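Peer 1: Sequence and computational prediction follow.
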Amino acid sequence: MSVSQITPTLFLSGADAALNKALLSRRGITLIINVTVELPCAEHQGVECLRVPVSDRPHAQLGEHFESMADCIRGNRTGSTLVHCAAGMSRSPALVMAYLMRYEGVTLRQAHDWVRDCRPHIRPNAGFWRQLLDYEKKLYGKNTVKMIATPLGVLPESNISEGDPECCLSW
């Protein structure tokens, strides 16, 4: 079970952490945001659970929830917030990056680096990246991340070494 602390009151994980009452208590979690279609919301005394019913597919519309969930995270004054999806690799990190852009005033590049520093194995799918790029453009009028198609999939350029021969094209 891996729980990553993003800010003093914001945590990111896979689904297993939401089921561990002792862990939630230790971290002061009073709000869980479940970013899955397939997993039930955890039920714990004193912990609210919100569902963002989005599948981990490039066509899924996670961006429709960026602002409302960022507002919920920001508005949680009773304790900490845990954002989770099935593995804590795609949906929940994308939602957390949107929160960081909106309320911590960072660019998408900075939000990605921040979350990746806390949870190194994140990998939002290409559709979520497009939605994050659109959101950054809406917030700041520009984009700070360039996407590169590789044999491993579409990745932000910060995940690619300078001069990496596996880089095929950018968009």
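Peer 2: That came through fine. Numbering: from 1, shown residues only.
Peer 1: drop to CA atoms for contacts and neighbour counts, all remaining ones
Peer 2: Will do.
Peer 1: which helix in the protein runs the most residues?
Peer 2: helix 126-140 (DSSP state H).
Peer 1: Run through the neighbouring helices and strands of whatever helix or strand E67 lives in.
Peer 2: Element membership of E67, judged by DSSP states H and E, is helix 66-75. Packing contacts for helix 66-75, counted by 3 or more Cα pairs under 8 Å, 6 or more residues apart in numbering; DSSP states H and E, involve helix 91-103.
Peer 1: Can you list the buried residues in the helix it packs on?
Peer 2: Going by neighbour count (16 or more other Cα atoms under 10 Å), the buried part of helix 91-103 is 91-102.
Peer 1: Strands of the protein, residue ranges please.
Peer 2: 3-7, 10-13, 29-34, 48-51, 80-84, 147-150, 153-156, 169-170 (DSSP state E).
Peer 1: Check it against this one:
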Amino acid sequence: GGGSPSAFPRHIHQHPPGLAPAPRITSNLYPGDVVATNSHLLLFTHCISTIINISLEVANTLCPDVRYLHVPVMDGPTTRISSCFDSMAATIHGWGHVGSDAAALCCWGEQVPTICLADLQKNNSTSLAGTHAWIEPCHPILQPNNGFWQQLIYYEYKHFSINRLQKISSPLGLTPNVYENELGVMLLL
């Protein structure tokens, strides 16, 4: 079963003036971009000790006392990102038991929110629609490509034997129903 988004932890961070906080998803998971993951001050301020780089193109500026894990995944509708869902979820879940470790995910495309959505499904027993509602405030442009959505929908079915998220027909083609409100607004413009 899935939890409701209002039951999920929300964290407020104290941060130095002029340093934007990384959007925290769970106690040990931050989605990040190349700027965030290469900012030594940001990594130190948020006690981030491990970075998972899941892009093909991005090279990290190595920071002392930070571990780097590179899992190259292309951002493309035919990419089999689901092949790393379980291993990434296990890695991220393991950090939660280590103590103060936190992870930042780094890439250019939509691999980061896709991995976060899969992680929350597995490690928090949350539906795909629930994980989307959880992550959206942290990553407002949350639009995995259609291939990634299909893999996430299958992953939900694999874990819960049901799909709560469905695809609907829209002028843009088949679209996950979590975008139904945005599509309505777009059609009014």
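Peer 2: Yep, it's here. Note that the coordinates shown come from a computational prediction; the quantities given were computed from them, not determined experimentally.
Peer 1: quick revisit: give me the stretch of the second structure that the helix holding E67 of the first structure matches.
Peer 2: Helix 66-75 of the first structure lines up with residues 85-94 of the second structure when matched by TM-score structural alignment.
Peer 1: mean shift of that stretch relative to the first structure?
Peer 2: Superposed on the first structure, stretch 85-94 of the second structure shows a mean distance to its aligned partners of 0.7 Å (mean Cα distance after the TM-score superposition for the first structure).
Peer 1: outside of that stretch, which residues touch it?
Peer 2: 28-29, 103, 115, 118-120, 122-123 (Cα atoms under 8 Å, 6 or more residues apart in numbering).
Peer 1: swap in stretch 138-147 of the second structure?
Peer 2: Counting by Cα under 8 Å, 6+ apart, 23-25, 31, 76-79, 110-111, 113-114, 135-136, 175 sit against stretch 138-147 of the second structure.
Peer 1: swap in stretch 31-49 of the first structure?
Peer 2: With Cα under 8 Å, 6+ apart as the criterion, stretch 31-49 of the first structure contacts 15, 18-19, 21, 29-30, 50-56, 76, 79-86, 91-92.
Peer 1: just how off-centre is it within its chain?
Peer 2: Distance of stretch 31-49 of the first structure from its chain centroid, counting by Cα atoms, centre = their mean, to the nearest Å, is 16 Å.
Peer 1: Pull out the buried positions in stretch 76-89 of the second structure.
Peer 2: 76, 81-82, 85-86, 88-89.
Peer 1: for stretch 147-154 of the first structure, that is, sorry about that
Peer 2: For stretch 147-154 of the first structure, using 16+ other Cα under 10 Å, the buried residues are 147-150, 154.
Peer 1: What's the end-to-end length of that stretch?
Peer 2: End-to-end distance for stretch 147-154 of the first structure, by Cα to Cα, to the nearest Å: 6 Å.
Peer 1: picking that back up, go through the strands of the first structure and pick out the most buried.
Peer 2: strand 80-84 (a mean of 28; mean count of other Cα atoms under 10 Å).
Peer 1: just to revisit the earlier point, let's have the buried residues of helix 91-103 of the first structure in TSV, adding distance to E136 of the first structure.
Peer 2: Listed next are these as TSV, based on distance: Cα to Cα, whole Å:
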residue	distance to E136 of the first structure
R91	17
S92	17
P93	15
A94	12
L95	13
V96	13
M97	10
A98	8
Y99	11
L100	11
M101	7
R102	9
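Peer 1: farthest pair in the residues you listed?
Peer 2: Greatest spatial distance among the buried residues of helix 91-103 of the first structure (Cα to Cα): R91 and R102, at 17.0 Å.
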